[in-house]
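[1] Need a 3D model of the sequence below.
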Amino acid sequence: MASPTYRITYKGSVAKELRKIDRQTQKRLLAAIEGLATNPRPDGVKKLKSKYDQYRIRVGNYRVVYEIADGQLRVLVLRVAHRKDVYLR
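    Here you go, the predicted model:
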């Protein structure tokens, strides 16, 4: 049985964050985000403490913070930022 495919959605500020990143890293980040559609909890994923259903994946020196809504088969990307900046908000 094939695993379900999740729909990827983005918080509005993610596009602005991605524009600040060089093209090669953007491509790596977008490939990792697209991979969440088939596997929202890949190897190396970390559930964030004190956050309900928020997770983060590492892509080089960048982090992708997202929420998983299993009931709706949806992944909401909340933040994409350099590791030194991602948890400041």
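[2] contacts, neighbours, all on C-alpha from now
    OK.
[3] so P40 makes contact with V75?
    Yes. P40 is in contact with V75 according to CA atoms under 8 Å; the separation is 7.3 Å.
[4] Of the two, which one has the most company?
    P40 (24 against 21; other CA atoms under 10 Å).
[5] And the helices in this protein?
    13-19, 23-35 (DSSP state H).
[6] okay, the ones you listed, which one's buried deepest?
    helix 23-35 (a mean of 15; mean count of other CA atoms under 10 Å).
[7] related to what we said a few turns ago, need the residues touching each of P40 and V75.
    Residues touching both P40 and V75 by CA atoms under 8 Å, 6 or more residues apart in numbering: Y6, I68.
[8] Another sequence for comparison is provided below:
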Amino acid sequence: MAWKVELTETARKQLTRLDKTQAQRITKYLRRVMMLEDPRDAGKALTGNLRTYWRYRVGDYRVICEIRDAELVIVAVEIGHRSEVYG
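    Purely as a prediction, here's the structure:
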């Protein structure tokens, strides 16, 4: 059972604005998460007003995602430096 990763338009733009090395690192990480039985094993549940989302750490960058179990889809909604992504 393989998961599918989708990026919102915002996340896609944020990824393209990163330097090439960092963008490739994030893409490679998301490909590994897709192969997991449960993508939650590699992430952490967020709290507060972001409690419906999960975050993945890729160095100093974070990928904020919504996990849709019924569709086997991980939707990346935000990608950015850890100091900026939660704001």
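[9] picking up where we left off before, generate JSON lines for the helices of the first structure, with distance to Y87 of the first structure as supplementary columns.
    Output for these, formatted as JSON lines (distance: least, CA to CA, whole Å):
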{"stretch": "helix 13-19", "distance to Y87 of the first structure": "14"}
{"stretch": "helix 23-35", "distance to Y87 of the first structure": "17"}
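[10] Which among the ones you listed is found nearest to H82 of the first structure?
    helix 13-19 (9.7 Å; CA to CA).
[11] what stretch of the second structure does that closest one fall on?
    Aligned by TM-score structural alignment, helix 13-19 of the first structure falls on residues 10-16 of the second structure.
[12] quick one, what contacts the residue nearest the centre of the first structure?
    The centre of the first structure sits closest to V64, judged by CA atoms, centre = their mean, with a distance of 3.7 Å. Shown in contact with V64 of the first structure (CA under 8 Å, 6+ apart): L29, I33, R56, I57, R58, V77, L78, R79, V80, A81.
[13] Against V77 of the first structure, how distant is the fifth one?
    Put plainly, it is R58 of the first structure. To V77 of the first structure, R58 of the first structure is 13 Å away according to CA to CA, to the nearest Å.
[14] Between those two, which has more neighbouring residues?
    For R58 of the first structure versus V77, neighbours defined as other CA under 10 Å are more numerous around V77 (23 against 16).
[15] ok, that one touching V65?
    Yes. V77 of the first structure is within contact range of V65, at 6.2 Å (criterion: CA under 8 Å).
[16] Give the equivalent position in the second structure for G35 of the first structure.
    Checking TM-score structural alignment: G35 of the first structure goes with R32.
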